[in-house]
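Visitor: Next input, structure requested:
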Amino acid sequence: MERLSDYLVFCDMDNTLLTAKEGIPACNRSVIRLFTAKGGRFTVASGRPPESIRAALGDIELSLPAISCNGSLLYDFQTNRVLRRSCLNQEQAAAAIADMLQKFPKIGVEVMAGAGEMYVVHASSYTHAHQVDEHMESVACPLENVPDGWLKVVFAGDPETIRKAGQYAKTRYFGRDNYFLPTNQIYLEIMPSGISKAAGMEELCHILNENIKKTIVIGDYYNDLEIMKKAGYSVAVANAPSEVKAAANEVTNCDCTGGAVGEFLYKLISKVEDV
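Guide: Below you'll find the model as predicted:
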């Protein structure tokens, strides 16, 4: 007999579960609470660090560890413990930052280190908005003062600058230990090679001794494609690009602000409980 507790739901945050300006729709909050109260297991897979995830979720309690910093951190909010930390090759990342700043002198640069703390090494209106929108504290400092244990680098700028930066990055080689990942129209990140949301989900399933075929992923952007393909079942929200929708098993009727996550979870509850 099928039960809600059989499923592990991994949900992207920005433009899937919530928007930076409007937060989490009330219907998403209420249905997530209903889903977990009935035994369903829900967590997030996000580029956000733990501090930002906690601030955004508010009173929503995750029933599984979270995939944070796009997979560089696996974090258990129930025990406030880092389960796994994966770090960049700092020498290669620093070389990439220097090169990108020379080519794009107005681009903002952030480094996430430690347990997801933000260090702003080249400020811009976009790095400021990032901090405000995601409720993150930060330290402004030169690159050489950022502590060891870099989780990822974030380049922030207008969509055209980020598009050009992504194209430029493809023409450069800074070593094989890191890779560039566009995560939004205004963000381009450097991640440790082999680390992603998909790899994080795979490792969490191993840690928890769960069948990855029982995973459900809800996402909206190109950086969700890999984890959606790895999951047992994938859902794209209505505001996702056409390529993401085409890769999903299901597309919601609602967009993010309309409560797409609540729509899908309620449908799952109804299906399993035969409501």
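
Visitor: hey, let's count contacts and neighbours off CA atoms from now on
Guide: OK.

Visitor: The residue nearest to residue 138 when sequence neighbours are not counted: what's it in contact with?
Guide: Excluding the flanking residues, the one nearest residue 138 by CA to CA, 6 or more residues apart in numbering is residue 118, at 4.9 Å. Applying CA atoms under 8 Å, 6 or more residues apart in numbering, we find residue 118 in contact with 110, 111, 112, 136, 137, 138, 139.

Visitor: Among these, the buried ones, what's the ChimeraX command?
Guide: Burial among the contacts of residue 118 is assessed by 16 or more other CA atoms under 10 Å; the matching ChimeraX selection reads:
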select :110,111,112,136,138
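
Visitor: And the residue nearest to residue 138, how far from residue 176?
Guide: Residue 118 is 24 Å from residue 176, where distance means CA to CA, to the nearest Å.

Visitor: likewise residue 235?
Guide: 32 Å.

Visitor: So what's the residue count around the nearest residue to residue 193 once chain neighbours are set aside?
Guide: Take residue 193 and drop its neighbours on the chain: the residue closest to it by CA to CA, 6+ apart is residue 178, 4.6 Å away. Residue 178 has 22 neighbours, counted by other CA atoms under 10 Å.

Visitor: Another sequence for comparison is provided below:
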Amino acid sequence: MKDRRFEGYLLVTDMDGTLLDSAKQISGENRAAIERFTSLGGRFTLATGRIAGSVRPFVEQLPINAPAILYNGAVIHDFSRGEAIWERPLPASAKEAVECALERFPGIGAELYVRGGAAPYVLQENAATERHRAVEKFPLLRLNSYDDVSEPWIKVLFSWEPSMLDEAVPKIERLTAGTEVVWVRSDDKYFEMLPPEATKGHALERLAAELGIPMERCIALGDHLNDLEMIRRAGIGIAVANAHPELLDAAKRHGKHHNEHAIADAIEWLEEQVLQGTLA
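Guide: Next up, the predicted model:
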């Protein structure tokens, strides 16, 4: 009888700072462990703030066998079908919130992500948006008027130098209080506006239900505050060693650094628990 020791388990990992090393690569150790996990019946996928086009080159390197969580939880995308199977767009009030933030902080960068977009629109540019565009190889798409966009808004990414963003974040949250949006710090230099009930944690619950896997059998790995709801809601939330202190506090387990094959470490630990019968 074929060994299916990981059947009924879903392993979901963040990408940047978790699955990927500092060179934005997937280590051979991580790849081999993921292949072993899926060959033994496990379901594996990604949860990231990235869009489909940015994620696809990594998907092609991995045995992903479940839909992926994109846009930090606002979209669930099935790469095998090449389409989104669920999404939650921003409410109309998001436009006013964006205008308030840009007017108050003319130096902050802002990128608008819309349904199905291959690249974001630049609402306001700075050095951080230029770096982000260069890393992701996005074309420069400027937006003169919101009326020029017919597709629903999915998220808005604000970016600045960390010290400047540290000062701006609480003021933006106060300025936009009452607006039906969720704010999340996804990196030291990124602050994102998301739809309500569209965090990675909300998306994980929806995905697990779609796959028929109980949350107790969901293992989630992450490193920053955009992973917090996912870490809290998963049956086993794992914070990598380089994670934000708040994530480390919330996690049920602390894993290895993202430069030390954190996914392979988590799968090795999980296998030990399964074989010992200490997990549900």
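
Visitor: Now the TM-score, please.
Guide: For these two chains in superposition, a TM-score of 0.91 is obtained (TM-score structural alignment, normalised by the length of structure 1); 272 aligned residues with a CA RMSD of 2.1 Å.

Visitor: Could you check which of residue 235 and residue 176 of structure 1 has the larger neighbour count?
Guide: Higher neighbour count among residue 235 of structure 1 and residue 176: residue 235, with 24 against 10, using other CA under 10 Å.

Visitor: where do the strands sit along the stretch 151-275 of structure 1?
Guide: Taking DSSP state E, counting those that start in this stretch as the test, the strands found in the stretch 151-275 of structure 1 are 178-184, 187-192, 215-219, 233-236, 250-251.

Visitor: Single out the most deeply packed of the ones you listed.
Guide: Among the strands of the stretch 151-275 of structure 1, strand 215-219 has the highest mean neighbour count (mean count of other CA atoms under 10 Å), at a mean of 26.

Visitor: What span of structure 2 is that strand aligned with?
Guide: With TM-score structural alignment applied, strand 215-219 of structure 1 matches the range 218-222 in structure 2.

Visitor: Mind reading off the mean deviation between the matching stretch and structure 1?
Guide: Average distance, stretch 218-222 of structure 2 versus aligned residues of structure 1 after superposition (mean CA distance after the TM-score superposition for structure 1): 0.7 Å.

Visitor: Identify the residues contacting that stretch?
Guide: By CA under 8 Å, 6+ apart, stretch 218-222 of structure 2 touches 9-15, 17-18, 208, 227-228, 230-231, 234-240, 243, 263.

Visitor: If we use 6 Å, what do you get?
Guide: If you take CA atoms under 6 Å, 6 or more residues apart in numbering as the criterion, stretch 218-222 of structure 2 is touched by 9-14, 18, 231, 234-239.

Visitor: Distance to residue 201 of structure 2 added to these, as a markdown table?
Guide: Shown next, in a markdown table, are the contacts of stretch 218-222 of structure 2 (distance: CA to CA, whole Å):
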| residue | distance to residue 201 of structure 2 |
| --- | --- |
| 9 | 17 |
| 10 | 14 |
| 11 | 13 |
| 12 | 11 |
| 13 | 12 |
| 14 | 12 |
| 18 | 16 |
| 231 | 7 |
| 234 | 8 |
| 235 | 11 |
| 236 | 12 |
| 237 | 11 |
| 238 | 13 |
| 239 | 14 |
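
Visitor: and of these, the nearest to residue 77 of structure 2?
Guide: Set against residue 77 of structure 2, the nearest of these by CA to CA is residue 12 (13.6 Å).

Visitor: Confirm the closest one sits in a helix?
Guide: No. Counting by DSSP: H, G, I helix; E, B strand; the rest coil, one finds residue 12 of structure 2 to be strand, located in no helix.

Visitor: What lines up with it in structure 1?
Guide: That one, residue 12 of structure 2, aligns with residue 10 by TM-score structural alignment.

Visitor: Report how many residues lie close to that match.
Guide: Other residues lying near residue 10 of structure 1 total 27 when counted by other CA under 10 Å.

Visitor: again, but for residue 212 of structure 2
Guide: Neighbour tally, residue 212 of structure 2, other CA under 10 Å: 10.

Visitor: and what of residue 61 of structure 2?
Guide: Residue 61 of structure 2 has 10 nearby residues by other CA under 10 Å.

Visitor: What separation is there between it and residue 38 of structure 2?
Guide: Separation of residue 61 of structure 2 from residue 38 of structure 2 (CA to CA): 14 Å.

Visitor: hmm, back to that, just how off-centre is the host helix or strand of the residue nearest to residue 138 of structure 1 within its chain?
Guide: Taking DSSP states H and E as the definition, residue 118 of structure 1 sits inside strand 117-122. The chain centroid and the centroid of strand 117-122 of structure 1 are separated by 18 Å, computed with CA atoms, centre = their mean, to the nearest Å.
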